[in-house]
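**Q** Here's a sequence, model it:
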Amino acid sequence: MRGKIEKTDAEWRAELTGQQYHVCREKGTEPAFTGQYHAFKERGVYRCGCCGEPLFNSDEKFDSGTGWPSFWQPANPEAVAEKVDASHGMRRIEVVCQGCGAHLGHVFPDGPRPTGLRYCINSVALAFQPEPERS
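**A** Predicted structure coming up:
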């Protein structure tokens, strides 16, 4: 993992789309079933859409039926941080990128084996890098 990336609010606004800024910097959520990766099946790595840190692998992605990309574990546990989120009258665990602090989504204890976890991530918080073709 690279060092912590810190930018001003103005720098983030200039670099991100309006929806990316809302989700990643203001802790918003994209509507279910609207993100480009919720039903995406290609093999590769899902990186942070803000800083490029590798976060999740396609091998750990599964269809949770929730409308958001879901993973049963991060590619590197040190790449994500978990924080208590008590907003909206609920108690959830927020998932953020360790590299830049971007809000990614939430993790829930209702995922598949072997972890039993469901990392429910907003598509706009991710950038997909395809697996290189094998010759």
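**Q** From now on I want contacts and neighbour counts done on CA atoms only, so please keep to that.
**A** OK.
**Q** Please, where are all the strands along the chain?
**A** 44-48, 54-57, 61-62, 70-71, 80-85, 92-97, 103-108, 118-121, 126-130 (DSSP state E).
**Q** structure for this one too, so we can compare:
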Amino acid sequence: MKKIVFLLCSVLLLSCNSKAQDKKEQKEFPVSKTDAEWKAELTDMEYQVLRKAATEPAFSSELNSNTRKGTYVCAGCGTPLYRSENKFKSGTGWPSFDRVIEGNVAFSTDNKLGYSRNEEHCATCGGHLGHVFNDGPKETTGKRHCINGVALDFIPEKDE
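**A** Have a look, this model is predicted:
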């Protein structure tokens, strides 16, 4: 009987998970809004991706095949994030870039799938953009910034 009680106590202790362990460190961003304000301003899919770190379906964004010259900005706050000359066709189903506009993208570690990935956020509003991988073009940076198209708006160059 003592062994059973000991075993049950051990299982309970090992399975304890406090709320403190669940909380991600919250970073302050220059643009900060309530959840209700974000919901009112964004489409449902923009909200799910930018604020809840969802992923849009592959090949669903018009921006995936966009080849016009211009700048890709955050759909949540308008911060310039990527330039068209740094976009490349990755075949993955999401807009891909080999570099960011320095200082406008923040990075964190995402372990939601059971392994670590480098997650990208807008440095101004904290909106989830996508992830960065090391399988990009070797002739440039070797990086593939795999970005949800719904997290972006495209601003064409003025002479386009």
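**Q** Just give the TM-score of the two.
**A** Once superposed, chain against chain, the TM-score is 0.94 (TM-score structural alignment, normalised by the length of structure 1); 131 aligned residues with a Cα RMSD of 1.1 Å.
**Q** Between the strands of structure 1, which one is closest to Glu6 of structure 1.
**A** Closest to Glu6 of structure 1 of these, according to Cα to Cα: strand 92-97, at 12.1 Å.
**Q** Against Lys61 of structure 1, how distant is the aligned partner of Ala36 of structure 2 in structure 1?
**A** Using TM-score structural alignment, the partner of Ala36 of structure 2 in structure 1 is Ala10. Ala10 of structure 1 sits 33 Å away from Lys61 of structure 1, going by Cα to Cα, to the nearest Å.
**Q** ok, those two, which is more surrounded?
**A** Neighbour tally, Ala10 of structure 1 and Lys61, criterion other Cα atoms under 10 Å: the higher count belongs to Lys61, 21 against 8.
**Q** Residue in structure 2 paired with Asp90 of structure 1?
**A** Actually, residue 90 of structure 1 is Met rather than Asp. Aligned partner of Met90 of structure 1 by TM-score structural alignment: Tyr115.
**Q** residues touching its match, list them.
**A** Contacts for Tyr115 of structure 2 (Cα atoms under 8 Å, 6 or more residues apart in numbering) come out as none.
**Q** Would you check that Ala86 of structure 1 makes contact with His106?
**A** No: using Cα atoms under 8 Å, Ala86 of structure 1 is not in contact with His106; the gap is 11.8 Å.
**Q** Quickly list what's touching both of these two.
**A** Here Ala86 of structure 1 and His106 share the contacting residues Arg92, scored by Cα under 8 Å, 6+ apart.
**Q** Settle it for me: which of these two has more neighbours?
**A** Each of Ala86 of structure 1 and His106 has its neighbours counted (other Cα under 10 Å); His106 has more, 20 against 11.
**Q** Map that one onto structure 2.
**A** Under the alignment (TM-score structural alignment), His106 of structure 1 pairs with His131 of structure 2.
**Q** Same question for Glu78 of structure 1.
**A** Counting by TM-score structural alignment, Glu78 of structure 1 lines up with Gly103 in structure 2.
**Q** Equivalent analysis for Tyr37 of structure 1, please.
**A** In structure 2, the residue paired with Tyr37 of structure 1 according to TM-score structural alignment is Leu63.
**Q** Tell me how many other residues crowd that match.
**A** Neighbours of Leu63 of structure 2 under the rule other Cα under 10 Å: 19.
**Q** Make sure it is actually in contact with Gly149.
**A** Yes: counting by Cα under 8 Å, Leu63 of structure 2 touches Gly149, with 5.8 Å between them.
**Q** anything in contact with each of these two?
**A** Common neighbours of Leu63 of structure 2 and Gly149, using Cα under 8 Å, 6+ apart, are Pro95.
**Q** I figured Leu81 of structure 2 hits Lys87, correct?
**A** No: taking contacts as Cα under 8 Å, Leu81 of structure 2 lies outside contact range of Lys87: 11.5 Å.
**Q** And the corresponding residue of structure 1 for Thr79 of structure 2, how close does it get to Lys4 of structure 1?
**A** Matched by TM-score structural alignment, Thr79 of structure 2 corresponds to Glu53 in structure 1. Here Glu53 of structure 1 is placed at a distance of 10 Å from Lys4 of structure 1 (Cα to Cα).
**Q** With neighbour numbers in mind, choose between the two.
**A** For the pair Glu53 of structure 1 and Lys4, the greater number of neighbours falls to Glu53 (22 against 12), based on other Cα under 10 Å.
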